[in-house]
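Undergrad: give me a model of this one.
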Amino acid sequence: MTFAKKALILGTLAALGTGATASAQNTLNGAGATFPAPFYQRAFADLASKGVQVNYQSVGSGAGVRQFVAGTVDFGATDEPIKASEAAKVKRGVVQFPAVGGTIAVAFNKADCKGLKLSQKQVADIFLGSITSWDQLKCGKGKLTVAHRSDGSGTTFAFTSSLSAFSPAWKGKVGAGKSVNWPVGVGGKGNEGVSGILQNTPGSIGYINQAFVRGNIKAAAIQNKDGNFVLPNLKSGAAALNNIVLDGNLAGEDFNPAGAGSYPISTLTWI
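TA: Down below sits the predicted model:
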């Protein structure tokens, strides 16, 4: 089985359980990314049956790294690898590893829009505010409402990094980061907050972890580097993540991966 598929399915959370047992510690406290939170919550529930209690606060990658650096949690979770400048502040030392991977869906709530397909340029133009109506996408009618993250977010870092790879206009006007100056849209805290906006706002579109695509929220098929329109799922995410080469610090990213079946907005997330 490839590394990417292992990351998508299993993660490496057993390492946390081993560390806790070795230090005779019954409880671990962590905080960070909302992107992998559904997976972590289930995995940590399984660890509880083995006598290890893990308390995880889904507060966003930026807050998770800050809490880890400050020493208020045992581990931080982030969708962007920890920076050398941040790691240098941690006197107790830092070990990071990619725990799980997944896809970031361009998700929407539009009952009369079936099978939405978006080019990379269209995705960037939506978040630049150049596309303002569903008529322009030829998928229903009416005003288009953009939803984005309001907090410092590794999901935002990965998403805006992909937009920068997709569009010179986005790269020049907005760029990539955990927080950016959004040209348009309504902000929500965490993947949960953006998902809530989408659920409650017909005609809205935003970006969320694939795990939050449910109910009246649907995912668009995005055109990849090879020209194919691909939906976010396990297979397309694994195809994309297999293109990522990790460095000596187990960090690595590819924000527009090649491959006929690759979903173009895919990311690893680290502990």
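
Undergrad: use CA for all of it now, contacts and neighbours both
TA: Fine.

Undergrad: and the gap between residue 109 and residue 206?
TA: Going from residue 109 to residue 206 by C-alpha to C-alpha, to the nearest Å gives 9 Å.

Undergrad: next up, the contacts around residue 131.
TA: By C-alpha atoms under 8 Å, 6 or more residues apart in numbering, the residues touching residue 131 are 122, 125, 137, 144.

Undergrad: for the closest residue to the first one other than its chain neighbours, which three-state class applies?
TA: In space, and not counting its chain neighbours, residue 122 is closest to residue 131: 7.7 Å by C-alpha to C-alpha, 6 or more residues apart in numbering. With DSSP: H, G, I helix; E, B strand; the rest coil as the basis, the three-state label of residue 131 is coil.

Undergrad: distance-wise, check residue 131 relative to residue 222.
TA: 16 Å.

Undergrad: kindly report the same for residue 120.
TA: Note on residue 120: its distance to residue 222, by C-alpha to C-alpha, is 7 Å.

Undergrad: ok, residue 171 next?
TA: To residue 222, residue 171 is 19 Å away according to C-alpha to C-alpha.

Undergrad: likewise residue 247?
TA: For residue 247, the distance to residue 222 - C-alpha to C-alpha - is 28 Å.

Undergrad: got it, and residue 268?
TA: 19 Å.

Undergrad: between the two, which one's more packed in?
TA: residue 268 (28 against 25; other C-alpha atoms under 10 Å).

Undergrad: which element is the more buried one on?
TA: Taking DSSP states H and E as the definition, one finds residue 268 inside strand 266-270.

Undergrad: please generate a structure for the following sequence too, so the two can be compared:
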Amino acid sequence: MKKTVIAAGLLMLAMGAAQAQHLTGAGATFPYPIYSKWFSEYSQAHPGVEINYQPIGSGGGITQVAKGTVDFGASDMPMKDEQLASSPVKLVHIPTVLGAVVPIFNVTGVQDLKLGPDVLAEIYMNKITTWNDPRIAKDNPGVNLPNDRIVVVHRSDGSGTTFIWTDYLSKVSKDWNDGPGKGTSINWPVGIGGKGNENVASLVRQNPGAIGYVELIYALQNKINFGQVKNASGKWLKASIDGVTAAAATAKIPADYRVSITNAPGDNSYPISSFTYLLIPAKSANAANAKVLHDMLSWIIKSGESEASNLSYAPLPQSLQDQVLKTIYSLQ
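TA: From the prediction side, this is the model:
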């Protein structure tokens, strides 16, 4: 009898292991705080489902999902036509939330700064090198700016956050557009590199005189000052959920969701805003994993969106949520 009970127990464990689903994903650090929360909550609500997501940067996420080494990728940069065409796996973009990239700074005695588009471009092109430069002082009357050298910090890995930042700079600065340009990885004219949003935040925090760029939640969580940016209407804005939502409201969303909303028009539009995406195979070789993945995506849109603002992301507009659900249901 004892042997029978043990055998039955072992059989149940084996069946449970066989039924367990393990999803793997990799990519963007920009949405990692909200993805980490979502994946944990989904796993808790669905016993037997494990989701392992590695925040290695958008470039790595695109590479891995295209090769089929992960079940899904993540990127803040929409894939280019040539990337989609050359991918061995046909991929679909699923927008999840919207977020803001902010210029963070560590300037002695300064808590708030206005950082215009021309100033940001020239700092990152090594044309403005000290914090008391007249061009910075002009936008910040009454602020006691020190004669400290600016320490420029950028991403060292292939990064969607870098794409958003450089996409913005390319729109507001001809010199930047004609020079370094935009991309997940570029040849930086100056600066030190950090891997991931977290490391960029850490480098800025540790280096007096530093400036960097991170997704809003990383500035808030690390209690790092971030500047006001002048938008396309000439208004100075600090990043906020409302500012990101306003930027998204101006966008004409194509059927495949690949769109840039940096430097969007409108008085209330925060200018360095972006969608972020999960990259999903249109047809999966693993039917069981695909079923769980598609169910998870539906859960994110139906239940997860309501949690986005708690982590300083903007949820997708309701009309877009409805359209994204139709796309998810069409996946095989």
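
Undergrad: contacts made by the strand holding residue 268 of the first structure with the rest, please.
TA: Under the criterion C-alpha under 8 Å, 6+ apart, residues 36, 77-81, 96-104, 158, 237, 240-241, 253-255 lie in contact with strand 266-270 of the first structure.

Undergrad: cool, stretch 113-130 of the first structure as well?
TA: Under the criterion C-alpha under 8 Å, 6+ apart, residues 131-132, 139-140, 146, 163, 166-167, 170, 182-185, 219-224, 229 lie in contact with stretch 113-130 of the first structure.

Undergrad: what distance separates that stretch from the centre of its chain?
TA: Relative to its chain's centre, stretch 113-130 of the first structure lies at 18 Å (C-alpha atoms, centre = their mean, to the nearest Å).

Undergrad: pull up the overlap in contacts between residue 109 and residue 206 of the first structure.
TA: Here residue 109 of the first structure and residue 206 have residue 198 as joint contacts, going by C-alpha under 8 Å, 6+ apart.

Undergrad: these two: who's more crowded?
TA: With neighbours defined as other C-alpha under 10 Å, residue 109 of the first structure and residue 206 compare such that residue 206 has more, 26 against 23.

Undergrad: check which helices and strands the one helix or strand residue 6 of the first structure maps to is in contact with.
TA: Following DSSP H and E, the helix or strand that holds residue 6 of the first structure is helix 3-9. Contact here means 3 or more C-alpha pairs under 8 Å, 6 or more residues apart in numbering; DSSP states H and E; on that basis helix 3-9 of the first structure packs against strand 98-109, helix 234-241.

Undergrad: mind listing what's buried in the very next helix or strand once past it?
TA: Next helix or strand after helix 3-9 of the first structure toward the C-terminus (DSSP H and E): helix 14-22. For helix 14-22 of the first structure, burial by neighbour count (16 or more other C-alpha atoms under 10 Å) applies to 16, 17, 20.

Undergrad: now residue 164 of the first structure, nearest residue through space, not along the chain?
TA: Leaving out its chain neighbours, the residue that sits closest to residue 164 of the first structure by C-alpha to C-alpha, 6+ apart is residue 171, at 4.4 Å.

Undergrad: roughly how far does the counterpart of that neighbour in the second structure sit from residue 262 of the second structure?
TA: Taking TM-score structural alignment, the alignment pairs residue 171 of the first structure with residue 177 from the second structure. Note on residue 177 of the second structure: its distance to residue 262 of the second structure, by C-alpha to C-alpha, is 14 Å.

Undergrad: neighbour count winner among those two?
TA: Set residue 177 of the second structure next to residue 262 and count neighbours by other C-alpha under 10 Å: residue 262 wins out with 30 against 17.

Undergrad: may I ask you to name the longest helix in the second structure?
TA: For the second structure, the longest helix by residue count, based on DSSP state H, is helix 2-19.

Undergrad: ok, then the element right after that helix?
TA: Per DSSP H and E, the first helix or strand lying C-terminal to helix 2-19 of the second structure is strand 21-27.

Undergrad: so what does that next one touch, helix or strand wise?
TA: So strand 21-27 of the second structure, by 3+ C-alpha pairs under 8 Å, 6+ apart, packs with strand 49-54, helix 58-67, strand 72-75, helix 287-302.

Undergrad: most tightly surrounded among these?
TA: Neighbour counts (mean count of other C-alpha atoms under 10 Å) averaged over each of those peak at strand 72-75, with a mean of 31.

Undergrad: so which strand or helix has residue 200 of the second structure?
TA: Assigned by DSSP H and E, residue 200 of the second structure falls in helix 196-206.

Undergrad: residue 34 of the second structure belongs to a helix?
TA: Yes - per three-state DSSP, residue 34 of the second structure lies within a helix segment.

Undergrad: quick check: the aligned partner of it in the first structure vs residue 191 of the first structure, distance?
TA: The alignment partner of residue 34 of the second structure in the first structure, by TM-score structural alignment, is residue 39. Using C-alpha to C-alpha, we find residue 39 of the first structure at a distance of 13 Å from residue 191 of the first structure.

Undergrad: between those two, which has more neighbouring residues?
TA: Applying other C-alpha under 10 Å to residue 39 of the first structure and residue 191 shows that residue 191 carries more neighbours, namely 27 against 17.

Undergrad: which ones are touching the equivalent of the more buried one over in the second structure?
TA: Taking TM-score structural alignment, residue 191 of the first structure has residue 197 as its aligned residue in the second structure. Applying C-alpha under 8 Å, 6+ apart to residue 197 of the second structure gives the contacts 29, 30, 155, 161, 213, 214, 215, 218.

Undergrad: picking that back up, return the subset of the contacts of residue 131 of the first structure lying in helices.
TA: Per DSSP H, the contacts of residue 131 of the first structure map to helices at 122, 125.

Undergrad: quick one, the longest helix of the second structure and helix 287-302 angle?
TA: 60 degrees (axes from the mean of the first three to the mean of the last three C-alpha atoms, to 10 degrees).

Undergrad: tell me who's in contact with residue 98 of the second structure.
TA: Residue 98 of the second structure neighbours (C-alpha under 8 Å, 6+ apart): 244, 245, 273, 274, 275, 276, 313, 314, 315, 316.
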